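>>> Sequence and predicted structure, then a few things I'm wondering about:
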Amino acid sequence: MSFDIMLPFWGEPKYLFEAVESVLAQDSEDWHLTVIDDRYGDPQVPQYLAALDDPRITYLENDENLGVAGNFRRSIELATSDYLMVMGCDDVLLPNYVSTMQRAIATNPQVDIIQPGVETIDSAGKIRWNLADRIKYKLRPNTSAGPQILTGDNAASRLLVGDWLYWPSLTFRRETIAATPFREGYEVVLDLGVVIDILMGGGKLLLLPEVTFRYRRHDESVSSVKLLDGSRFAEERSYFAQARQAAQARGWKKSARAANTYLTSRAHALALLPQAIKHRNKNGAKTLVRHAFGRL
């Protein structure tokens, strides 16, 4: 079974090269890698890929900078296999990623999203588990007894309590993700919104115990720079209000309750409040307090 690995690129080339090397190291050869250069402008990238001279690798450059959402859309448009992943340009596949996905799909052909086991690494590639990762681990359903398939209210409510998915590690059924557009007006919660929409459309989420992916954390990520100014949480409040309404319309009581309380998100805002005060970020502190103690 052919498998598409889509790799939008903007940033430090050395991380991209490491990501590409991890694809080349797969223990399954039935894959195609598409590198989408979002107008970063570093000649090292096309030169490096051309030197590889591998017919399984395609290099494309966007006509204009598309950003996160735009590159995800283009990745879906360009994919031709039934299943695909949109990999982060600084993340790393373990050698068993593609083969594990292929076995999972063969065993569970009805699933729409697959979440494998994930390790997180720092800028130097060392395995690091910060507080967010520990919380994700606690919230993630237990797969020690084997893979789990989650659907409906049960799946959505678990994610609305706290998003324990690692977006760049996910494999999607192309037909499903192509029919589920990003919600307009969001940056940080784009990924959660898409997954919840797939679940509300009857989609199935498969969780695997096998660790196949390394997710790299940087302090300068889009979500982290929006933390202290509170803009991330304003966006989350808006999304949770929409999710609550959608859940209520479907009669999904657990999901509506989880969206209404958004406990993990509140706790996150509260934990950041001392930093906002320390940095004398008055507006950010107000937004954090409102998010932590306010109502939708």
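Good, I have the coordinates.
>>> okay, CA-based contacts and neighbour counts for the rest of this
Fine.
>>> isn't there a helix covering Leu16?
Yes: if the criterion is DSSP: H, G, I helix; E, B strand; the rest coil, then Leu16 is within a helix.
>>> Without its sequence neighbours, what residue ends up closest to it?
Sequence neighbours aside, Cys89 is the residue nearest to Leu16 in space, at 5.1 Å (criterion: C-alpha to C-alpha, 6 or more residues apart in numbering).
>>> contacting residues around the one you found?
Contacts for Cys89 (C-alpha atoms under 8 Å, 6 or more residues apart in numbering) come out as 7-11, 15-16, 19.
>>> Which one of the residues you listed is nearest to Leu150?
Leu7 (27.2 Å; C-alpha to C-alpha).
>>> what's the nearest residue to Ile196 if we skip its chain neighbours?
Per C-alpha to C-alpha, 6+ apart, closest to Ile196 is Ala156, 5.9 Å.
>>> What is the helix or strand harbouring that neighbour packed up against?
If you go by DSSP states H and E, Ala156 is part of helix 152-161. In this structure, helix 152-161 makes packing contacts with helix 190-200, helix 253-261, judged by 3 or more C-alpha pairs under 8 Å, 6 or more residues apart in numbering; DSSP states H and E.
>>> Use this one as the comparison:
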Amino acid sequence: MPKISVLMPVYNTREEYLREAIESILAQTFTDFEFLIYNDGSTDPRVEEVVKSYSDPRIVYTAGERNLGISGARNRLLDMARGEYLAVMDHDDFSYPSRLEKEVEFLDAHPEVGVLNTQFRTEDCTESSHIAMDDISIKKALMMHCGNMCHPSCMLRRSVLEKHNIRYEEMFSPSEDHALFCRLIPHTKFAALPEVLFRYRSWSGNTSHRQAKKMEAATQGVLSFARRDNPELWAMAQTHIVRTWRYRFCELVILSKEQTWREKKWKLFGIIPICRVKESLPHIDYL
């Protein structure tokens, strides 16, 4: 059995992005993994050609005859996985070489943690995350949005998902990752590594850009059950700073943004307030 199953769905991915994603996994310093790639009914034949151009025996490639959608594709990969840990990976992002090694080291040392996140940067490296690292802060952040979690940089403990029969839910796509995290809140602890171990590609092909309205509606559904099932966390989250972004130039912080439930604040050089926007409470219909 491999220690890790790396799960990567692909669909009509641009060749240069797909190659970079695949090669970033094959170059990992931790080598005991299976690399499961599921082609979710791509209409572009080059996707299969790119995957099959790699001869690494750790790659297990499967092609679906029809498009299942992102939740269906991710669940198909869950069914295929044999590893103790599940490393999520998207087809257009990049994992730094030590990502798997450091995630495995942490999970081996912390058996109570079932979801491990990492710090990450955007493609041009000018925008870096400063995500919460402790269990309660991460869970409080999930009461507002999924922005504090970078799903494709996460490693999950497979036994927790199987024990509680938690999978990706189609009704919440394309916020299926947020729903999965919220379902896991009562069953395991969350944590994050302080190192930047992942690079997220933000471009017009991202689901968050192509399906923005659908994602917004799905997120409201996720928040509905999350707040219903976790009232204490929701009460604490309302005034908690859940997300901080820092925009850098030559490692100097030029602009930062702090977001709470009630407002957003922008600061110049991280200390000089330049803008503050109050936010109203959206209507939530609890299921």
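Sure thing, it's come through. Everything quoted here is computed from the prediction, not taken from an experiment.
>>> Show me which residues of stretch 62-69 of structure 2 are buried.
62, 68 (16 or more other C-alpha atoms under 10 Å).
>>> now the end-to-end length of that stretch.
15 Å (C-alpha to C-alpha, to the nearest Å).
>>> what about the helices in the stretch 51-200 of structure 1?
Remark: helices assigned in the stretch 51-200 of structure 1 by DSSP state H, counting those that start in this stretch are 67-78, 97-107, 131-139, 152-161, 174-178, 190-200.
>>> Which residues belonging to the helix holding Ala156 of structure 1 are considered buried?
Result for helix 152-161 of structure 1 [16+ other C-alpha under 10 Å]: buried residues 152-153, 155-161.
>>> next one: stretch 167-187 of structure 1
Neighbour-count burial for stretch 167-187 of structure 1 [16+ other C-alpha under 10 Å]: 167-174, 176-177, 181-182, 186-187.
>>> What is the neighbour count of the alignment partner in structure 1 of Ser24 of structure 2?
Alignment note (TM-score structural alignment): Ser24 of structure 2 maps to Ser22 of structure 1. Residues lying near Ser22 of structure 1 (other C-alpha atoms under 10 Å) number 17.
>>> Could you do Ala73 of structure 2 as well?
Neighbours of Ala73 of structure 2 (other C-alpha under 10 Å): 23.
>>> is it true that it touches Tyr38?
Yes: Ala73 of structure 2 is in contact with Tyr38 according to C-alpha atoms under 8 Å; the separation is 6.9 Å.
>>> Tabulate the helices and strands packed on helix 152-161 of structure 1 (TSV), appending mean neighbour count and distance to Tyr97 of structure 1.
Formatted as TSV, those follow (neighbours: other C-alpha atoms under 10 Å; distance: least, C-alpha to C-alpha, whole Å):
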stretch	mean neighbour count	distance to Tyr97 of structure 1
helix 190-200	20	21
helix 253-261	22	31
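>>> wait, which of those helices is closest to Gln47 of structure 1?
helix 190-200 (31.9 Å).
>>> residues in structure 2 aligned with that closest one?
By TM-score structural alignment, helix 190-200 of structure 1 lines up with residues 176-186 in structure 2.
>>> And that stretch, how far out from the chain middle?
Relative to its parent chain, stretch 176-186 of structure 2 has a centroid offset of 11 Å by C-alpha atoms, centre = their mean, to the nearest Å.
>>> swap in stretch 175-193 of structure 2?
Worked out by C-alpha atoms, centre = their mean, stretch 175-193 of structure 2 lies 10 Å from the chain centre.
>>> now swap in stretch 193-210 of structure 1 and tell me
That offset, for stretch 193-210 of structure 1, works out to 12 Å (C-alpha atoms, centre = their mean).
>>> re the thing from before, and the residue lying closest to the match of Ser24 of structure 2 once chain neighbours are set aside, how far is that from Leu170 of structure 1?
Closest residue to Ser22 of structure 1 apart from its sequence neighbours, by C-alpha to C-alpha, 6+ apart: Leu93 at 5.3 Å. Distance, Leu93 of structure 1 to Leu170 of structure 1, using C-alpha to C-alpha: 11 Å.
>>> residues in contact with the spatially most central residue of structure 1?
Taking C-alpha atoms, centre = their mean as the criterion, Trp167 is the residue nearest the geometric centre of structure 1, at 1.4 Å. Residues in contact with Trp167 of structure 1 (C-alpha under 8 Å, 6+ apart) are Asp191.
>>> quick one: what's aligned to it in structure 2?
With TM-score structural alignment as the criterion, Trp167 of structure 1 matches His151.
>>> Could you do Thr180 of structure 1 as well?
Thr180 of structure 1 maps onto Ile166 in structure 2, by TM-score structural alignment.
>>> again, but for His218 of structure 1
Aligned partner of His218 of structure 1 by TM-score structural alignment: Trp203.
>>> Spatially nearest residue to its match (excluding sequence neighbours)?
In space, Trp203 of structure 2 is closest to His209, 7.8 Å off (C-alpha to C-alpha, 6+ apart).
>>> Just to be sure, the one you found is in a helix?
Yes: assessed with three-state DSSP, His209 of structure 2 lies in a helix.
>>> Cheers, nothing more for now.
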